[in-house]
Each structure stands twice: as C-alpha cells, then as structure tokens.
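Asker: Any chance you can model this:
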Amino acid sequence: MVDITPIVLLLGSLLAIYYLVEIFWNLLKIIRAYLAPLFLAHEESSLVKKYGSWALVTGSTDGIVSRNLEKLQNTQREIENLYRVKIKLIQADFSLGKKAVDLVKEEVGKLPIGILVNNVGKQYDYPMYLGEVPEEELWDIIKVNVGAVTLMCKAFIEGMALHGRGAIVNVSSGSELQPLPLMTVYAATKTYVKSFTKALQHEYASRGLTIQHLAPMFVATKMNHFSDKIYRKSLFVPDPENYAKYAVSMLGVLDDTTGYWAHGIQTFFTKLPPEAIRTYIGGYMNSLFREEYMQALKR
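Answerer: Model (predicted):
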C-alpha cells in the first residue's frame, strides 16, 4: 500500500503558497492604486512621452465615440476647457458593427493613435431573464461589447506594433468574475473581453505594446440607472471622473487591474468563494436590483 500523505501535503502546501502569493500581489495592486493619484500629473505627462499625443476613446459620453453628437460636443467643450487639449469628434453607432469601425478608421485618417481605449459598451436596461430580453437588444449587446472591441483592436494594433509603441485598454467589468444570472449575456460578453485581452497580451508581448485588461466594479454612470444603490456616488461606487483619474494612473503600470482602489478590494473578496457561490450571490443581488426597478415603475 502506497502512502499518499506526503503527496497530499505537498499539493496542499503548493496551493496555500499560490493563494498567499495571489493575496500579496492583490494587496500590492490595491496599495499602488490608492497612492497613484498623488503622482497623477507625472503619470499623465509620461503617457504622452511613452505613447504619443493622440488617444482614441470609444463610449466617451454616457459611460466612462458616441451615437449622440450633441453629447459628444458637450463632452468636447468640457474637456477642452479643463485640460487645454485638442479633440476630434467621431459620431459612430457600434451596434452597426463593421460599418461603424470603418467610419472610425476613415475619420481618424492618418492621425497617429498612440492609445486606444475600448470603453464603449451596452448593458441590459435592468436585470432580466434571457427570455425577456428583446432579440434586437441581445444582438446589440453582442455587437457592441464583443464586435467593437475585437474590430477596433484589429484596426489599430498592427500600426502600433509597426512603430514599436502604443497602448490598448479594453474595458471589461466585474461581471466577468462569474456567470451572472439576470445579466447572462452581458456578463458573458465581458468574459470574452477578458480572455481576448489576455491572449493579445501574449501575442504582442515582444512588440513594445501595452495591452491592459481593465475590469471595474460599479461606477455611477447611466448604465446603472435601474438601482439608486449603484447609481449614486459612494465609497465603492465612484463617479466617472474620480474613477478615470485612478484608472489612467494604472496605464503602463498594471496590465490587469480594476483601475480603482476600492474596486480592487471588492474584487479580491469576490474571488475568494467558489464560482457556484459567486454565481448565487450575483444572481441574488440582481434579483434585488430587479425588484427595486419594478417597484420604482409601479410608483
């Protein structure tokens, strides 16, 4: 009879070491995210030197290239007045798929895009069962959340690699951490973004590019309008401006981050339970958000 006790002890020790290293690394990332804004001015100037002076940001109005020209113009005036930078507007509807991406490429022309932020995204109007979601809305979520990030990376990544520098930020979501009942398709698209981005990191690791996977938790934007609890600013639900300040400071520092110190803490504790428990908790939270939304409709 073979005594497997030493093998079991060895495997247990290796597993414990793995979790300790992961805990330590996550704590370092949280500390880095918390302190980064103190040095934000230096970070911003270094980004221009490192990647160039032009950044292309999709989803730059209601979330963190928009369909609404008036909102784009308002955002343009606000940013230009605050930061004295030059902005070129592109009005595009990414639910049109390749047509939208071709329009963006045409409008960008020969501008040397050094940073691409794939931030555009589409969410359910409120937590719903799959059978309740209109088919057109499901297709829009897939085309915007999966199609746009894929084709936009395809459009600009080789040009960046040719010059040996550039940064791509693909914005995912904390919903990628587990299957998410009542937001099934949305969470699945964000899992795609995570997998896609990590594969790109490997493909272009030797070509001088920064490819970042950014996975925030709740941010107080219009996407979360269905619940006052996550639509209002709080310690763990920052407004877009505050979140962006932290997230910008992570570019070129961490390739995998939540972008915000409090979200790093949330992600750390979210990942501790097994997936089945995380799925149950996520579904339970969404059922509460759904009930809150339904009650608001009745009122």
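
Asker: drop to CA atoms for contacts and neighbour counts, all remaining ones
Answerer: Will do.

Asker: Please enumerate the helices of the stretch 101-250 of the chain.
Answerer: In the stretch 101-250 of the chain, the segments counted as helices under DSSP state H, counting those that start in this stretch are 135-142, 148-163, 184-203, 228-231, 240-250.

Asker: possible to save the ones you listed as CSV with distance to A55 and mean neighbour count?
Answerer: Putting those into CSV (distance: least, C-alpha to C-alpha, whole Å; neighbours: other C-alpha atoms under 10 Å) gives the following:
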stretch, distance to A55, mean neighbour count
helix 135-142, 24, 16
helix 148-163, 11, 18
helix 184-203, 18, 18
helix 228-231, 28, 17
helix 240-250, 12, 18
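
Asker: so which of the ones you listed gets nearest R32?
Answerer: Closest approach to R32 among the helices of the stretch 101-250 of the chain (C-alpha to C-alpha): helix 240-250, 8.5 Å.

Asker: neighbours of Y129, just the number please.
Answerer: Around Y129 sit 11 other residues, with neighbours defined as other C-alpha atoms under 10 Å.

Asker: got the contact list for the nearest residue to it once chain neighbours are set aside?
Answerer: Spatial nearest neighbour of Y129, excluding adjacent residues (C-alpha to C-alpha, 6 or more residues apart in numbering): L182 at 5.0 Å. By C-alpha atoms under 8 Å, 6 or more residues apart in numbering, the contact set of L182 is P127, M128, Y129, L130, G283, N286, S287.

Asker: quick one on the thing from earlier: any idea which of the helices of the stretch 101-250 of the chain gets closest to L35?
Answerer: helix 240-250 (9.1 Å).

Asker: and the closest one, what other elements does it pack with?
Answerer: Judged by 3 or more C-alpha pairs under 8 Å, 6 or more residues apart in numbering; DSSP states H and E, the packing partners of helix 240-250 are helix 5-35, helix 40-51.

Asker: Name the residues of the shortest one that are buried.
Answerer: If I follow you right, that is helix 40-51. For helix 40-51, the neighbour count (16 or more other C-alpha atoms under 10 Å) marks L40, E43, L47, Y51 as buried.

Asker: before we move on, back to that, give me the buried entries from the contacts of L182.
Answerer: Buried among the contacts of L182 by 16+ other C-alpha under 10 Å: P127, M128, G283, N286, S287.

Asker: And those residues, which two are furthest apart?
Answerer: Across the buried ones among the contacts of L182, the two members that end up farthest from each other (C-alpha to C-alpha) are M128 and G283, 10.6 Å apart.

Asker: Sequence B follows; please return its structure for comparison with A:
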Amino acid sequence: MDLMELFFITLGAAVVVFYGVKLLLFSRMLFPKIWFPLSQSFFTSLGKWAVVTGASEGIGRAYAFALAEKGMNVVIMSRTKITLDRLAEEIVDTTGQRVKVIVTDFMKDNVFSEIEDQIRSLDIGVLVNNVGMLPSIIPCKFLETAQLDQTITTVINCNVKTMAKMCKIILPGMESRGKGVILNISSGVASIPFPMYTLYAASKVFVERFSQGLQAEYKDKGIIIQAVAPFGVSTRMTAYQQTNVVTLSPEEFVKSSLQYLRAGDKTHGSVCHIVLAWLLQSIPRKVLYADSILHSMQGYVKRKAALKASICASTATYENVKNK
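Answerer: Next up, the predicted model:
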C-alpha cells in the first residue's frame, strides 16, 4: 500500500467518523427525555421563584404556567396590568402557586432599578428573558420600516438591553447559591442573516452570542444559561398562524423546549425546529436572498395577516350582534 492510498483511506475513515458522530449527536435530539433527563424536583431545587418577562401572552405566558405547574412561584412582567392580573389569577387557581405581578414597559429606559427593588428579597432559581418586539409583522427592508429611528431604539431596549440588564440583576444571586437557570428567548431567524427582518434577526443574534458567552463564563458555577431559538409558534408576533407540525402552540413549544434544557447552550426547542434550522442553513444564500423569494415571503405574510384580521373582524361583528 503506497502513501497516497493510505492517505485517502485515512481521510475516508475520518470523514465517516466525523459524520457518524454528528449523526449520533443529532439522534439524541429525537429522544430528549432519555438523553437529557430532569428529575421531578429539578426546578424547585433551584429556588422558590421563577421570573418571566413578556409573560402576558404567547411563549412567556406558557413558560409562567409551565414553571408554576412544576412547583415554582412566578414573577410575571409585562406592560399590560389587566392581562397580567388575569394570568396571575389563572395560575393561582390552577396550580396553587404564588404569583407576583410587575407592570413595566421594557421599551423605555430606566425601568430596572424599580424591578430590582421589587425582586431583591426573592429566592430566584429561574429567569426566562422572553420579552421581545418585532418591528413589523409584515417583512420589509430596513429603510422602509415605519418610524425607523424610534424603532431602532425600542428594538434595542426591548430585545437586547432588557436581557442583559435582567441577567445583571438576577445572575449574582444564582452565582452565590451555585445554581440557577437562565433561558434567553432568541429566534430561528437568527440562524442566518435574514433579509426583510434584518433588525429583529440581528437583535436575536446578540441574544444567542450573549447567552453562549455567559454560559462559558458561569457553567462551572452550576448555572445553566441557554438560548432558545424557536421558528414557528402561534403567537401575536406570527399573526396567530394555524398550528401544525411546524407551527406549534406556545404550550406545546414550551413543554418541548424544557426537555432540551441540558442539551447545550442553544436549542431550537423541538425536533421539527431543529430540522428547519438545518434546512435553512443548507440552502444556498443566493437562493434565499433572491428578490423573487423575498417578495414571495412578503406577499405570503401579508395574505396571512389580512386573513387573520378578516376572521377577527368577522368574529367581533358576530359577537356584537349576538350580544344585542
């Protein structure tokens, strides 16, 4: 056997081993309960309280309920007091856990000293940084964004600054106790540079890199810090799309994503979303960024949003007539 033949055999074996390991690692994602098990008392062992930002609806609401069902008291935050009060009542009635309501607007500056004062005495084991804003449901180019200067500030305040500030407030307590979980909600669109959602996608890239860097810094302190990057979830941000195999309800997604808590510093939260991320990263950028594709995406979202608005309007009209 000559040297060249030996080189190619060795190279082939290395490629087989490399992709074999990747396949094994991916196969773990199919069976999270087996590969990443959590004990019944896992969450309550972290602390008595969980804090969830953007908790009034959607994914945040689902996390608040899920953590309460696991035995934690919850602090729920958003800017809508009526909705938060209603949610608090539901959680108390359903789970028997305590709920603390904090009304705040994360799009504004200088709201964090008051938040810190209100949660200072709590034994916080879990933080879910869920609050976020999408500049527009309808995708558009950066310069076509309505009220662009204001939008830049509010997106950075809401999607970037809030996450970092909440970590600053809560992480010291976790470090001193040597335990805790921080879940920072990113987005599947951060998997690649994403035209038409440029500002939003870029803000979610920050969420991922910040989370991964923070996990490297504090992993040896017994703290889990993970970026959670969903694709389709039926929320107001996605115009409440019909649920299916790809588009999950908030409750389905949260239940699934919590099973991947020990799966590393980033997860897409469900098998179908993991596959979607792989497909998105595999498609050539020239294809994804073609004008025809971008215009088709814009038109699709417009039609979906218009249809949803029409259904809501029809339902409201029917309810008004019925109640007369």
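
Asker: sorry, back to before: to which residue of structure 2 is the residue nearest to Y129 of structure 1 aligned?
Answerer: Mapped onto structure 2 by TM-score structural alignment, L182 of structure 1 lines up with M196.

Asker: now swap in A100 of structure 1 and tell me
Answerer: Checking with TM-score structural alignment, A100 of structure 1 has V111 as its match.

Asker: Report the contact partners of its match.
Answerer: The neighbours of V111 of structure 2, taking C-alpha under 8 Å, 6+ apart as the test, are T104, D105.

Asker: Next, count neighbours for I91 of structure 2.
Answerer: As a burial measure, I91 of structure 2 scores 22 neighbours (other C-alpha under 10 Å).

Asker: got a list of what it touches?
Answerer: Contact analysis of I91 of structure 2 by C-alpha under 8 Å, 6+ apart lists F65, A68, Q97, V99.

Asker: make it 6 Å
Answerer: By C-alpha atoms under 6 Å, 6 or more residues apart in numbering, the contact list for I91 of structure 2 is empty.

Asker: Per the alignment, name the residue of structure 1 opposite it.
Answerer: Aligned by TM-score structural alignment, I91 of structure 2 pairs with I79 of structure 1.

Asker: Would you reformat the helices and strands packed on helix 240-250 of structure 1 as JSON lines and include distance to D255 of structure 1?
Answerer: What follows is these, written out as JSON lines (distance: least, C-alpha to C-alpha, whole Å):
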{"stretch": "helix 5-35", "distance to D255 of structure 1": "11"}
{"stretch": "helix 40-51", "distance to D255 of structure 1": "15"}
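
Asker: about what we covered before: how about the helices of the stretch 101-250 of structure 1 in CSV, adding distance to P216 of structure 1?
Answerer: Shown next, in CSV, are the helices of the stretch 101-250 of structure 1 (distance: least, C-alpha to C-alpha, whole Å):
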stretch, distance to P216 of structure 1
helix 135-142, 18
helix 148-163, 16
helix 184-203, 11
helix 228-231, 13
helix 240-250, 9
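
Asker: T257 of structure 1 is nearest to which of those helices?
Answerer: Counting by C-alpha to C-alpha, T257 of structure 1 lies closest to helix 240-250 out of these; the figure is 7.6 Å.

Asker: what does the closest one correspond to over in structure 2?
Answerer: Mapped onto structure 2 using TM-score structural alignment, helix 240-250 of structure 1 covers residues 250-260.

Asker: closest one to Q73 of structure 1 among the helices of the stretch 101-250 of structure 1?
Answerer: Using C-alpha to C-alpha, the nearest of the helices of the stretch 101-250 of structure 1 to Q73 of structure 1 is helix 240-250, at 17.6 Å.

Asker: The next helix or strand after the closest one - contacts with which helices or strands?
Answerer: For helix 240-250 of structure 1, the following helix or strand on the C-terminal side (DSSP states H and E) is strand 256-257. For strand 256-257 of structure 1, the packing partners by 3 or more C-alpha pairs under 6 Å, 6 or more residues apart in numbering; DSSP states H and E come out as strand 209-214.

Asker: The strand it packs on vs structure 2, average distance?
Answerer: Superposed on structure 2, strand 209-214 of structure 1 shows a mean distance to its aligned partners of 0.9 Å (mean C-alpha distance after the TM-score superposition for structure 1).

Asker: what's that strand in contact with?
Answerer: Against strand 209-214 of structure 1 from outside (C-alpha under 6 Å, 6+ apart): 165-172, 201, 255-258.

Asker: In PyMOL, how would I select just the buried ones from these?
Answerer: The command below creates a PyMOL selection of those among the contacts of strand 209-214 of structure 1 that count as buried (16+ other C-alpha under 10 Å):
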select buried, resi 165+166+167+168+169+170+171+172+201+255+256+257+258
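
Asker: Tabulate the contacts of strand 209-214 of structure 1 (JSON lines), appending distance to K271 of structure 1.
Answerer: Below are these laid out as JSON lines (distance: C-alpha to C-alpha, whole Å):
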{"residue": "R165", "distance to K271 of structure 1": "33"}
{"residue": "G166", "distance to K271 of structure 1": "31"}
{"residue": "A167", "distance to K271 of structure 1": "27"}
{"residue": "I168", "distance to K271 of structure 1": "25"}
{"residue": "V169", "distance to K271 of structure 1": "22"}
{"residue": "N170", "distance to K271 of structure 1": "21"}
{"residue": "V171", "distance to K271 of structure 1": "19"}
{"residue": "S172", "distance to K271 of structure 1": "16"}
{"residue": "Q201", "distance to K271 of structure 1": "22"}
{"residue": "D255", "distance to K271 of structure 1": "18"}
{"residue": "D256", "distance to K271 of structure 1": "15"}
{"residue": "T257", "distance to K271 of structure 1": "14"}
{"residue": "T258", "distance to K271 of structure 1": "13"}
